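> Pasting the sequence and the predicted model now:
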Amino acid sequence: MRLFGALMVLTGGMFLTSLFVGYAAIPLGDGMAALFGAGDPLFVTVMQDIRLPRTLLAAMVGASLGLAGAAMQGFLRNPLAEPGLIGVSGSAALGAVIALQTGFAATFLLALPLTALVFAGAAVGLILLLAGPRGSSLTLILAGIAVSAFAAALTSLTLNLSPNPYAASEIVFWMMGSVADRAMTHVWLALPIMALGWLALATLGRGLDALTLGEDAAEAMGISLSTLRLQLLFGTAAAVGAATAVAGAVGFVGLVVPHILRRFAHGQPSTLLWASALGGAAMVLAADLATRLILPDRDLKLGVVMALIGAPLFLHLIYKTRREIA
């Protein structure tokens, strides 16, 4: 309970700070009133149309990536596993790149995220086809790596053959990841799909706890591994696919957050699921705050900040783990 309370306070604090920190200085009282449509019309526009959707999306994306990372690590029993391992994020990015390159993204507001979602769903279908209905964890990993590599190759090919340098530039910047310049329309598009993913992943707790004893023991306890895997793939595709569709590629959250919180969850996957969701939300909110405070006059991307934070942190965790083993 103390872990839950601490993470709730941290995430809530980051959420409120994200709402009230920005280029335009808005007093706390005026900002709160503006959230409900009262007060200065300019403040209402800033709070409701700019900061609220940005903050909500940052929290949603972080929760999705953190939850999916914890579920993936628990199912594969591998602390190096992360949501991108099964190719969902790479395939969603490929869909978005194709939408930008063909000009489909310019036809209507939600063309890009919808295309990304379709490609994320197609990736899961392809993984199931390659891995088979009863394939092992190793087969799942290999299928995911193959799909991820193929999506990355096609993305590079699209950039290489792009005749329009402006489109190529737009693609590159989109792939860096960001929740800036998003509207509530993006929130309402992503939220129902993410919610389905959250529900699928959050209910994996009992199966993942049983799986820590081994596959044979889990099956003896009545856990269907094929059902568990299907639920994991569906939940990851929905949560991570929707996150990538609206925010672009944001890495390291699903890898680092479960690592940080695992010892506080006492290594119990069911506890780590919700803890990683809250921790992921707090981390992405903090990273998005950093994009506004560091070089505020430049368009610093969320994915870049997360890589700069996540990579050294992950290297530190590897070093610390190596010392503990030695």
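Nice, I can see it.

> C-alpha from now on. contacts and neighbour counts both.
Noted.

> and Ile223, what is it in contact with?
Applying C-alpha atoms under 8 Å, 6 or more residues apart in numbering, we find Ile223 in contact with Gly207, Ala210.

> tell me the secondary structure for it?
Counting by DSSP: H, G, I helix; E, B strand; the rest coil, the backbone at Ile223 sits in coil.

> Ok, Trp174 next?
helix.

> Next, count neighbours for it.
Trp174 has 20 neighbours, counted by other C-alpha atoms under 10 Å.

> what's the neighbour count on the closest residue to it other than its chain neighbours?
Nearest residue to Trp174, sequence neighbours excluded (C-alpha to C-alpha, 6 or more residues apart in numbering): Gly248, at 5.8 Å. Gly248 is flanked by 28 other residues according to other C-alpha under 10 Å.

> hold the first one in mind and look at this next one:
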Amino acid sequence: MSARRHPLLIPILIALTLLAALGSLTLGAVPLSPARIFAVVTGGGDEVARAILIDLRLPRMLLGLVVGAMLGLSGAALQGYLRNPLAEPSVLGASNAAALGAVCALYFGLSHIHPLILPVLAIATSFAAIGALFLLAGPSESPLTLILAGIAVATLAGAGIALSLNLSPNPFAAMEIMSWLMGSLENRSYAHVWMALPCVAIGAALLIADGRSLDALTLGEEGAQALGVDLRTARLRMMLGVAIGVGGAVAVSGAIGFVGLIVPHLVRPLTDRSPSAILIPSLLGGAALLTLADIGVRLIPTSNELKLGVLTALLGVPVFLVHLMRERRLW
């Protein structure tokens, strides 16, 4: 394994992820002294510090790690499977469909009945999108067919979101929908953590299990089949992993883009560039990147807290472009 990745890559990513998690707990709009934080950690502390750390920052930190890990991993898996350096979860329409489900919950007022209706509906529409993808792709095992079918599903979901905004009954509903579409981890609770965690765990397990198939696919579909890879089973694991994992993540965080695209490109130069060698580093890198970005939206002095999806795009695009210019001949 050490020959496939730089020996310090995983330890550095683990340390960065732990540092980001610690920063997410200790940094924020309300300053807390180390003494107050230590008192809460040891079981004491005042009620205000305990509420901020345990009830507000801890679930937010956990969701940052979980959602970021899923987005980074799914981006790496899709780039390997589709053999497309621009692939990310939205390529198969899973992210867009999950966003459409959440928008429907907001548009029809279902989210006001119970907070968990929004993530449940987002996950359900993500599954529906994958079902539609199977129907559109048919028996074909070609990555190109999947990309084209995914574009069709994503476009349909995007049209549904635009329609809901166009027909929104009042401006407040439209503002709520737009706010969710920009992505955020603000005001999330442990209920959201328990909603996302099982989905991400199942999705991540399915994608990591596809590592051998992803490596074989670098030889082409015929070469992979000659090595004994069942392409139909690999495709099923890939699409289910993306649908379950990304659907659960997007359901609680809103639409957060670019993490699944940029993280695999950042870790790839420190590996042998085989798809399976990038999976775990992308999982850790995604967790660290999204958690650090969430710290940033809290610390940037603005009248209203920046949306997480906006910051990841603003920071990610220039980094990605610089990295692309350096690595474009090595993909």
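Thanks, I have it. Just so it is clear, the structure is predicted and the values come from calculations on it, not from any experiment.

> ok, back up a step: can you tell me what the residue nearest to Trp174 of the first structure aligns to in the second structure?
Aligned by TM-score structural alignment, Gly248 of the first structure pairs with Gly254 of the second structure.

> Am I right that its match is in contact with Met178?
No - with contacts counted by C-alpha atoms under 8 Å, Gly254 of the second structure stays clear of Met178, the gap being 10.0 Å.

> returning to that earlier point: run through the residues that contact the residue nearest to Trp174 of the first structure.
So Gly248 of the first structure contacts Ala93, Trp174, Met175, Met176, Gly177, Ser178 (C-alpha under 8 Å, 6+ apart).

> Identify the residue of the second structure aligned to the last one.
Yep, that's Ser178 of the first structure we're talking about. Per TM-score structural alignment, Ser178 of the first structure is aligned with Ser184.

> Now that match: closest residue in space, sequence neighbours ignored.
Leu308 (4.9 Å).

> mind listing what's buried in stretch 309-324 of the first structure?
Ile309, Gly310, Leu313, Phe314 (16 or more other C-alpha atoms under 10 Å).

> So what does the last one match up with in the second structure?
Going back to what we said before, that points to Phe314 of the first structure. By TM-score structural alignment, Phe314 of the first structure lines up with Phe320.

> ok, now how distant is the closest residue to its match other than its chain neighbours from Cys199 of the second structure?
Spatial nearest neighbour of Phe320 of the second structure, excluding adjacent residues (C-alpha to C-alpha, 6+ apart): Ile262 at 6.0 Å. To Cys199 of the second structure, Ile262 of the second structure is 23 Å away according to C-alpha to C-alpha, to the nearest Å.

> if you count what's nearby, which of these two comes out ahead?
Between Ile262 of the second structure and Cys199, Ile262 has the larger neighbour count (other C-alpha under 10 Å), namely 27 against 22.

> Aligned to Leu293 of the first structure, what sits in the second structure?
Aligned partner of Leu293 of the first structure by TM-score structural alignment: Leu299.

> Just give me the neighbour total for its match.
Neighbours of Leu299 of the second structure using other C-alpha under 10 Å come to 15.

> Helices of the stretch 1-150 of the first structure, start to end?
With helices called from DSSP state H, counting those that start in this stretch, the stretch 1-150 of the first structure shows them at 2-20, 28-35, 41-45, 52-76, 88-102, 111-131, 137-160.

> Including mean neighbour count and distance to Ala218 of the first structure, could these go into CSV?
Converted to CSV, the helices of the stretch 1-150 of the first structure look like this (neighbours: other C-alpha atoms under 10 Å; distance: least, C-alpha to C-alpha, whole Å):
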stretch, mean neighbour count, distance to Ala218 of the first structure
helix 2-20, 17, 27
helix 28-35, 16, 48
helix 41-45, 15, 53
helix 52-76, 28, 11
helix 88-102, 26, 27
helix 111-131, 21, 21
helix 137-160, 18, 14
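
> Tell me which of those sits nearest to Gly197 of the first structure.
helix 52-76 (7.9 Å; C-alpha to C-alpha).

> Find me the equivalent region of the closest one in the second structure.
Going by TM-score structural alignment: helix 52-76 of the first structure matches residues 58-82.

> quick revisit: so which of the contacts of Gly248 of the first structure comes closest to Met72 of the first structure?
Nearest member of the contacts of Gly248 of the first structure to Met72 of the first structure, counting by C-alpha to C-alpha, is Ala93, at 19.8 Å.

> how about the alignment partner in the second structure of that closest one, what does it touch?
Matched by TM-score structural alignment, Ala93 of the first structure corresponds to Ala99 in the second structure. Applying C-alpha under 8 Å, 6+ apart to Ala99 of the second structure gives the contacts Ala122, Ile161, Leu181, Val250, Ala251, Gly254, Ala255.

> residues contacting the last one?
Residues counted as contacts of Ala255 of the second structure (C-alpha under 8 Å, 6+ apart) are Ser95, Ala99, Trp180, Leu181, Met182, Gly183, Gly309.

> hang on, it in a helix?
No - with three-state DSSP as the criterion, Ala255 of the second structure is located in coil rather than a helix.

> if we can go back for a sec, adding distance to Ile37 of the second structure, write the contacts of Ala99 of the second structure out as TSV.
Compiled in TSV, the contacts of Ala99 of the second structure are given as follows (distance: C-alpha to C-alpha, whole Å):
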residue	distance to Ile37 of the second structure
Ala122	36
Ile161	42
Leu181	33
Val250	31
Ala251	31
Gly254	30
Ala255	32
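
> Ala224 of the second structure: which of those is nearest?
Val250 (32.0 Å).
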